[in-house]
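*Asks:* I'll drop the sequence and a predicted model, then ask my questions.
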Amino acid sequence: MARWQPHAPERLLVAALELFEERGYENTTVVEITERAGLTKSTFFRHFPDKREVLFGGGAMTGLLREGIEAAPAGAGPLETVAHALDAIGRQAFTSERREFSARRSAVIATNPELREREALKELGLIAAMTDALKHRGVPDLTARVTAELGALAWKIAYERWRDTSGRADFAELARRALAEVRAASASC
C-alpha cells in the first residue's frame, strides 16, 4: 500500500456507505471500511474520530455556512443573508453529482437511531453556527436565533426535495423556494 493515497476522506466515505448499506451500520467495523477503501486504520482516524462521523463530514458544512453568511451583501436582511449562504452551499456541496449519494446516505441514517441522533445534533450545530454568524453581522440576538431556525427548516425542506433523484432542480433554487414558503407560513401564524 502506498504511503499516501489521494482523496482518502472521500474514499472512506464511499466505502463506509457501501458497507453500511450491505451489512448495516452496527455490523460494520472501521477495519472493514479501511480495507474496502484500500487505506489504513490510522488514515481513517486521521480524518474521522469514529465510524459514525464518516457520514457527517466533520465541520465542513458549518464552515461553508459561516462563509456564505459572511459573504452576503452588506445590506442584506437576515433571511436574505441565510438565503445567500444556502446558495453558496448548493453550489459547493449539493451538486447534481452528489444527489444519488445523498439519498443513499439519508436512507442509511434513517435505519439507525445513533445516526439519527447524530444528524439531529448536526442540525443543532448548524443552527448555532447560523445564529453566531448572523450576530457577528450585527443582527440582534432574538432575530438571529429565529432567522437561524427558519433557515434550518428551509434547508431541511430543500434538502429533502433535492435528494429526490427524480427532481432536477438545483439545491439553491429549492432552498430559496423553501425559505419563501417558511417565511409565508410564519407570517400567517
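*Replies:* Structure received.

*Asks:* hey, let's count contacts and neighbours off CA atoms from now on
*Replies:* Noted.

*Asks:* ok, longest helix in the chain?
*Replies:* Longest helix in the chain, counting residues (DSSP state H): helix 113-136.

*Asks:* could you measure from the most centrally placed residue in the chain over to residue 86?
*Replies:* Among the residues of the chain, the one closest to the centroid is residue 61, at 5.3 Å (Cα atoms, centre = their mean). Between residue 61 and residue 86 the distance, using Cα to Cα, to the nearest Å, works out to 10 Å.

*Asks:* ok, now residue 142?
*Replies:* Counting by Cα to Cα, the gap from residue 142 to residue 86 is 21 Å.

*Asks:* okay, the two: which has more neighbours?
*Replies:* Shown here are residue 142 and residue 86; by other Cα atoms under 10 Å, residue 86 has more neighbours (30 against 11).

*Asks:* tell me the SS of residue 49?
*Replies:* Classification of residue 49 using DSSP: H, G, I helix; E, B strand; the rest coil returns coil.

*Asks:* distance check, it against residue 30.
*Replies:* Taking Cα to Cα, one finds residue 49 at 11 Å from residue 30.

*Asks:* more neighbours: these two, which one.
*Replies:* Neighbours were counted for residue 49 and for residue 30 using other Cα under 10 Å; residue 30 has more, 18 against 11.

*Asks:* okay, pairing it with this:
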Amino acid sequence: MGRWEPNARGRLEQAALELYIERGYEQTTVAEIAKRAGLTERTFFRHYADKREVLFAGAGALQELFVSAVAGAPGSAAPIEAVGAALEAAAVVLQERRDSARRRQTVIAANAELRERELIKLASLSAALADALRQRGVADTAAGLAAEAGIAVFKIAFERWLDETGRRSLAQLIQESLDELRDVTAGRPSAER
C-alpha cells in the first residue's frame, strides 16, 4: 500500500456505508471499514473521529452552504424566504446523491444513537440558520422561528424525496413544503400534494 492514496475519504465513506448496510452499524468495525477501502485504520482516524462520523461528514459543508445562501439572499427577502433560498441551494447539491442519501438514512433509521446524532445535526443547522438571519438584522425570536420552521420543511421534504421514485426533485418538494407551511400559518386548508 502506498503512502498516499487518492480519494481516501470518499473510499472510506463508501466502504462504511456498504458495510453498515450489509452487516449493520453496530457489527461493523473501523478495521473492517479501512480494510474494505484498501486503507489503514490510521488513515481512517486521520479523516474521522469514529465510525459514526462517516455518516455525518457533510454536515459542516451543508451548514456553510445554508449560511452563505441566507447571507446572499436579497435584502428585501423575508426571513422564511431567506431560509427557503438556503434550502433550495442545498437541494441543488443533494439532488445527485439520492441513492447514497437513501442508504445513509436506512442506516440511521436502524440505530438509536445515529438517530440522536441526526437530531443534533439538524439542531446545529437550525442554530446556524438563526445566527445567519440575526446577521441580516432579523429579531431573535423571528430568526429562531424561521430557522426551526425551515429545518422542519427541509426534514419533511427530504423524507418525501427519499420515499419517492424520482417523480419530483428535492427542490420541488422543498417548495411544496414551504407552500404548505404558508397555508398552515395563514389558516388556509392545505390539500395533500
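*Replies:* Now that the structure is in, tell me what you want to look at. Everything numeric in this text was worked out from a predicted model, so none of it was measured.

*Asks:* mean shift of the helix or strand containing residue 104 of the first structure relative to the second structure?
*Replies:* Taking DSSP states H and E as the definition, residue 104 of the first structure sits inside helix 99-110. With mean Cα distance after the TM-score superposition for the first structure, helix 99-110 of the first structure departs from the second structure by a mean of 0.9 Å once superposed.

*Asks:* quick one: that helix to helix 113-136, angle?
*Replies:* Put simply, helix 99-110 of the first structure runs at 120 degrees to helix 113-136, going by axes from the mean of the first three to the mean of the last three Cα atoms, to 10 degrees.

*Asks:* contact partners of the helix or strand hosting residue 141 of the second structure?
*Replies:* If you go by DSSP H and E, residue 141 of the second structure is part of helix 140-163. Residues from elsewhere that reach helix 140-163 of the second structure, judged by Cα atoms under 8 Å, 6 or more residues apart in numbering: 79-80, 83-84, 87, 98, 101-102, 122, 125-127, 129-131, 133-134, 168-170, 173-174, 177-178, 181.

*Asks:* 6 Å instead?
*Replies:* With contact meaning Cα atoms under 6 Å, 6 or more residues apart in numbering, helix 140-163 of the second structure is reached by 80, 102, 126, 129-130, 133, 170, 173-174, 177.

*Asks:* which of the residues you listed count as buried?
*Replies:* By neighbour count, with 16 or more other Cα atoms under 10 Å, the contacts of helix 140-163 of the second structure hold 80, 102, 126, 129-130, 133, 170, 173-174, 177 as buried.

*Asks:* between these, which sits nearest residue 39 of the second structure?
*Replies:* Distance ranking of those against residue 39 of the second structure, using Cα to Cα, places residue 102 first at 25.5 Å.

*Asks:* need the max-distance pair from the contacts of helix 140-163 of the second structure.
*Replies:* Across the contacts of helix 140-163 of the second structure (Cα to Cα), the longest gap, 30.3 Å, separates 102 and 133.

*Asks:* picking up where we left off before, check the offset of the helix holding residue 104 of the first structure from the chain's centre.
*Replies:* Offset of helix 99-110 of the first structure from its chain centre (Cα atoms, centre = their mean, to the nearest Å): 12 Å.

*Asks:* that one vs helix 141-162, what angle?
*Replies:* Using the same axes, to 10 degrees, helix 99-110 of the first structure lies at 110 degrees relative to helix 141-162.

*Asks:* which residue numbers in the second structure go with helix 99-110 of the first structure?
*Replies:* Mapping helix 99-110 of the first structure onto the second structure (TM-score structural alignment) gives residues 98-109.

*Asks:* contact partners of that stretch?
*Replies:* Taking Cα under 6 Å, 6+ apart as the rule, stretch 98-109 of the second structure contacts 114-115, 162.

*Asks:* buried ones only from those residues, please, as a PyMOL command.
*Replies:* This is how PyMOL selects the buried members of the contacts of stretch 98-109 of the second structure, with burial counted by 16+ other Cα under 10 Å:
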select buried, resi 114+162
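
*Asks:* with distance to residue 66 of the second structure added, can I get the contacts of stretch 98-109 of the second structure in a markdown table?
*Replies:* A markdown table is the format used below for these (distance: Cα to Cα, whole Å):
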| residue | distance to residue 66 of the second structure |
| --- | --- |
| 114 | 22 |
| 115 | 22 |
| 162 | 20 |
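
*Asks:* the closest residue to residue 87 of the first structure other than its chain neighbours: what secondary structure?
*Replies:* Spatial nearest neighbour of residue 87 of the first structure, chain neighbours left out: residue 172 (4.5 Å); criterion: Cα to Cα, 6 or more residues apart in numbering. Put simply, residue 172 of the first structure is helix when judged by three-state DSSP.

*Asks:* give the burial count for residue 172 of the first structure, as a bare number.
*Replies:* With other Cα under 10 Å as criterion, residue 172 of the first structure counts 24.

*Asks:* rewinding a little: point me to the helix or strand that includes the residue nearest to the centre of the first structure.
*Replies:* Counting by DSSP H and E, residue 61 of the first structure is found in helix 60-70.

*Asks:* buried ones in that helix, by neighbour count?
*Replies:* Across helix 60-70 of the first structure, burial judged by 16+ other Cα under 10 Å covers 61-62, 64-70.
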